[in-house]
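Enquirer: A structural model of the following input is requested.
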Amino acid sequence: MYFSLTIKGFEYAEHSFFGNAITLTLSDGTTQLAKDYPFKLSNALNLTYGEINGLGGDFYGTNDPISDGSTQEEQRSRFMAAFKTLADPSGLQPGEALAILGALQEEVDAVNEALRKHEDPSIAYSKLPADEWKALQKITSWRIVYRLGPTYLGLAKINFDHFGADARTTYNAGHAVAIEEAVKSNGDLDLAYALNAFADHFLEDSFSAGHLRTPRRDCHSGWMVNPWPDLCAKDMHDEDCAIGLSVKNPKGEAWTCYGDKRALDNANEDNKNRCLAAVQASADEIYNAWKSKQKPAAYKAWDHAPTLESANASTQVLAPLFRLNNGTLERRKPITDRRKWEFIASDWTFAGTHNECMGSHWWDYPITIDGPTWLLPGSSVVSTTPSSGKCCVYYQDIQGGIRQSAHDGAWAASNAGMFKAKRFTPLAVITWNSGKEIRIYCLSQDDMLQEWCYSSANAQGSWYTGDLNNLRVRGAPNTSIAAIQWKNGSQIRVYCQESTSDEIQEFCHDSSWTRGHILPTARTGSTIAVAGWSDNGIHLRVYYQAPDLTLREQCWDPSNWYAGGFSTDKVPRHSSISAIGWYNSGVYLRVYWHDSSQNIVGYEWKNGSWVSAGTVLTLLPRGTRSSIIQWDNGQRIRFYYQARNNDILEECNDGGAWFTGSVVATSS
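Expert: Now for the predicted structure:
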């Protein structure tokens, strides 16, 4: 039960990432990354800016919330008292802080490994044990004996300082204390930085969606035997963090803000960068105040942060689970209709609400706006056309199974996974002999490149593993896969990045599987797309994102590989790329990608030059995976992608403008 009360801001690893990623200007005028500059506290602890940032508030504080201070002077006094629980000598320090950091190391390692693999850390968080709080509570329980303030769970129970306007009050108090130290004639710059690192924890909380509009004080009980209000606060917090809110800063810049466990996800990159800019501005103000001995007129960090007004706007797609309406706490009437702005002020209880939330399974990982889904959010989507007018689309379900939707007059989806792969695996598919032969390429749980085969000649009618598996290729955990075949499957090419290199490796099947050419280095985790045509031999075009974030082309004409003429300006990291090609008295190519405005745009090669192919879709979420196919020499083009509600959708072009096609697979 108590575990559910640990309503935190960003997780420790996320807070420490933000704090350690900034640059500090030291007293001699040199600069150093915060992660490489430990501060020696008065109790002999040596902690970096990020470590202080991560420990502040969640693990160290007093029984007196800082934002409860009736005056600015009292708020600053309370902040200093909270900081001293970490920094001053006591009967527990420095051993207690070191023990806490040791208990948190599993989380830090999991997040760092996900970042190393260029995977979303939220996936790593979903796999961590749910009882981490027990070790942290045990470590901090000695505070009761020494009368040194609240334990880990005790702080979580009264963590008002991390939410809404209270978080702003708390940061302002702490930042002011740090500036006061900096402007002293004998001010200690390192101490001022350490104080500010503690304060920045609450600044960062103001970039977490679950901390912007949750009415934390109204969802609270002072009685430990009545945890239901606090549990309901966590329910709303978790929902907002996972699904995200549309926000604006004071300059009117708009973006989507996610929260705890998603701070370092690809979808949160815009919000992450704005948070980093705010933390950097906060630290820079400390140095400037120390150098000039003058206080800033205003705190620049707030120029970057979401406004509470934008987070609480009634234009949000996600209706709040709770809201204050003229001082009355109201609950969303349909708990499992997150889009419906309908509220009730009575006929509900905290206990009943929390139990309904948990019983609905709408709060199970991954939390999505339309509730539990059998389709995996963020699934790879690939497609093929076995014959004119027939389409097959492949994607992954929540259990890791690979599913198929086939269109031959109408769409029909498989009822179960045909085989399982690593969750969030990349996919590639080829087919020949009018769909009687299918090959799907993916990654296994341990990132081994896998070939799965279907052959109508197989009496069992089931999928089986292919000979490519015998090469024992370990793919990069975040690699893309592309595949193409010709001559009725007698020749196949597969492309991916391996775990040991960012170069694109080609694998060839002519009579047996062998390693082929090594193509240039791509951006780690780049999407890879391949298109081709036959004209006096096979011609191949491979598209990828280069390390400088531009899109590039490698060309195979019957005798050699060379760099092609296709290129773009910089596009977002891991931009989705898809390509098609055909020959009809000339070469035709189309390449589509996700641009910096979140639109799917394209170029086409026609009559010997690249020209714009227009826009297929607008405002697709960052990270959306897509696929494209054509038949009848480009007279019919189909584009497939996963929508915000996790459905697999289709856009069509039959020679004119793009138009919306069918729902290929529904997540409900």
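
Enquirer: contacts and neighbour counts: CA atoms only from here.
Expert: Fine.

Enquirer: that's a strand at Met418, yeah?
Expert: No: if the criterion is DSSP: H, G, I helix; E, B strand; the rest coil, then Met418 is coil and not within a strand.

Enquirer: Here is the second sequence; please produce its structure so I can put it next to the first one:
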Amino acid sequence: MSHYAQNGEGMEVDLTKTSLGRSSSVNQKIHYVGGENAPEVVPQMEQQHGMYQEGVYDNVSAPSYGQEQVAEKSGKGSTICGMRKKLFWILLGVLALVVIVVVVVVAVVVTKNNSNSNDGSTSSGSSLGSGSGTSTATATATSSGSSPSATAGDIISDGSEFAAIKSGNSMQFFYQTNNGSVFYEVQTGEKITSGPSIVPGLTGAKSGTPLATVSWNDGAAIRLYYLNSDNEIQEYAYDNSTGWYSGSLSGEGIRAVDTSRLAAIKYGDNLEIRLYFQVSGGVVQEYTWKDESWSISQSLPVGITGTGLAALYYPDNNIRVYYQTNETSKVIHEISYGWPNLKGWDETGFGPDRNAVATVGSIAAVSWGDTSDWQMRMFYHPLDTPSSIATWAWKNTTWVGPKTIVSDTTIDNGSISVMSPAIDQYRIVYQDSSNSSTDLLVQE
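Expert: Predicted coordinates for the structure are as follows:
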């Protein structure tokens, strides 16, 4: 916003055209410029305001009348507030003009500021699919006042994890900035409609922490998971009635290995949460929230160091978990709980059959639909093109793919997160080659 200073303009008065008439209330002095017999009448007010200068009447015929004649010629009503009527109205007009200019300038500035504030976003569209936008954490938050806004120094850290959830008809996603803070944004259509804002009260996340989140009731309840500097899993919770607060898992002292990623899902019709992470030896561990308490539930096969993790829910209380098990091949495997006979965990054959060879790191998965037409999508960075994103699709009870959906625009092996806002839709967010977040809305 620019600031403007107002400069007053001096007003020149032609003294040869100025009436010398004054009311009797004006204190007047007589200055003798051309000799003591040549009186010049100059009002005291004009002298005080610089309108009279010594010598201005040199070589000019002096008036032929004296002080008494001046007083006699002036009449009541010839001045206003001690000033000549003409001068008074000129000054009043100038003052009115200045006031109008100031009001217009202020109105323009306020309108501009309101326009910038209402935009609430630094997003710019691109041609990725049916809807997309990019952003860096430099905008003013449009969310509640309890969430501090981002500043110009808060940028998405290189390689930050993303975690996305459904929030009404929008996507809410979380990421870490270069100063270690965890931020969130809400993306609706092609615009950021809330944020970027710091998750209020969340502190102690280690640099480069993995992130995972679950939600229910269209974002009215959220659980966000991350690691502290001791690699202990922390839970940060949000409920509409209470706002953000530290969740019970934060006090459990559950520790993951330093390279572990995180994945989480809400499971079943009742409120259960399944959380996945790596522990010593590379084992993928499942931890469960059920009946108001956390407990260790299942140790899954060993994953390679730093494997990506993704999990999704399948109808009739099935779970699918994706991870990599072989250091050499780096093929993504799918392991399923409750399929086909509800008797535990089984390898589905997706890995060997589909040969989804991926870089070590980010894997994302999403599902939607009903039992008769359930859809699943799994996303990864192909090993031979780590700056692109490919997907395998579960359609009509079979896997189809791979298909490249983002070509050479991401940072190598950057984070991927995805959610489904509606039937036959998914929205994927990833870090692009400029270290900004980009989201892609796909309608199928």
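
Enquirer: which residues in the stretch 551-668 of the first structure form strands?
Expert: Remark: strands assigned in the stretch 551-668 of the first structure by DSSP state E, counting those that start in this stretch are 551-557, 560-567, 577-583, 587-594, 600-606, 609-617, 626-631, 636-642, 648-653, 659-665.

Enquirer: Now render the ones you listed as TSV, adding mean neighbour count.
Expert: Below are the strands of the stretch 551-668 of the first structure laid out as TSV (neighbours: other C-alpha atoms under 10 Å):
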stretch	mean neighbour count
strand 551-557	19
strand 560-567	14
strand 577-583	22
strand 587-594	22
strand 600-606	19
strand 609-617	15
strand 626-631	23
strand 636-642	23
strand 648-653	20
strand 659-665	16
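
Enquirer: Would you mark the buried spots in the longest helix that the first structure contains?
Expert: Of all segments of type helix in the first structure, defined using DSSP state H, the longest is helix 269-292. Of the residues in helix 269-292 of the first structure, 269, 271-272, 274-290 count as buried by neighbour count, 16 or more other C-alpha atoms under 10 Å.

Enquirer: thinking again about what came up before, of all the strands of the stretch 551-668 of the first structure, which one comes closest to His175 of the first structure?
Expert: The closest of the strands of the stretch 551-668 of the first structure to His175 of the first structure is strand 587-594. By C-alpha to C-alpha, the value is 39.8 Å.

Enquirer: That closest one vs the second structure, average offset?
Expert: Its aligned residues in the second structure lie a mean 1.2 Å from strand 587-594 of the first structure after superposition (mean C-alpha distance after the TM-score superposition for the first structure).

Enquirer: matching residues in the second structure for that strand?
Expert: Under TM-score structural alignment, strand 587-594 of the first structure corresponds to residues 374-381 of the second structure.

Enquirer: neighbouring contacts of the matching stretch?
Expert: With C-alpha atoms under 8 Å, 6 or more residues apart in numbering as the test, stretch 374-381 of the second structure has contacts from 314-315, 358-359, 362-369, 387-395, 413, 416.

Enquirer: switch the cut-off to 6 Å
Expert: 358-359, 363-368, 388-395, 413 (C-alpha atoms under 6 Å, 6 or more residues apart in numbering).

Enquirer: ok so, going back, so which bit of the second structure is the longest helix of the first structure matched to?
Expert: Going by TM-score structural alignment: helix 269-292 of the first structure matches no residues.

Enquirer: What is that helix packed up against?
Expert: Using 3 or more C-alpha pairs under 6 Å, 6 or more residues apart in numbering; DSSP states H and E as the contact definition, the elements that helix 269-292 of the first structure packs against are helix 164-183.

Enquirer: Could you list which residues are in contact with Asn413 of the second structure?
Expert: Asn413 of the second structure neighbours (C-alpha under 6 Å, 6+ apart): 381, 386.

Enquirer: Just give me the match in the first structure for it.
Expert: Under the alignment (TM-score structural alignment), Asn413 of the second structure maps onto Gly623 of the first structure.

Enquirer: Where in the second structure does stretch 204-223 of the first structure align, residue-wise?
Expert: Using TM-score structural alignment, there is no partner range for stretch 204-223 of the first structure in the second structure.

Enquirer: Okay, helices next: where are they in the stretch 251-400 of the first structure?
Expert: Applying DSSP state H, counting those that start in this stretch to the stretch 251-400 of the first structure gives helices spanning 269-292, 308-311, 350-360.

Enquirer: In JSON lines, list those along with distance to Ser434 of the first structure.
Expert: Shown next, in JSON lines, are these (distance: least, C-alpha to C-alpha, whole Å):
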{"stretch": "helix 269-292", "distance to Ser434 of the first structure": "43"}
{"stretch": "helix 308-311", "distance to Ser434 of the first structure": "52"}
{"stretch": "helix 350-360", "distance to Ser434 of the first structure": "44"}
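
Enquirer: element containing Val214 of the second structure?
Expert: strand 212-216 (DSSP states H and E).

Enquirer: in the first structure, what residues pair with that strand?
Expert: Under TM-score structural alignment, the match for strand 212-216 of the second structure is residues 428-432.

Enquirer: got a list of contacts for that stretch?
Expert: With C-alpha under 6 Å, 6+ apart, stretch 428-432 of the first structure has contacts from 386, 437-441, 481-483, 488.

Enquirer: Counterpart of Gln431 of the second structure over in the first structure?
Expert: Aligned against the first structure - with TM-score structural alignment as the criterion - Gln431 of the second structure pairs with Gln642.

Enquirer: Run through the residues that contact its match.
Expert: Taking C-alpha under 6 Å, 6+ apart as the test, what Gln642 of the first structure contacts is Ile648.
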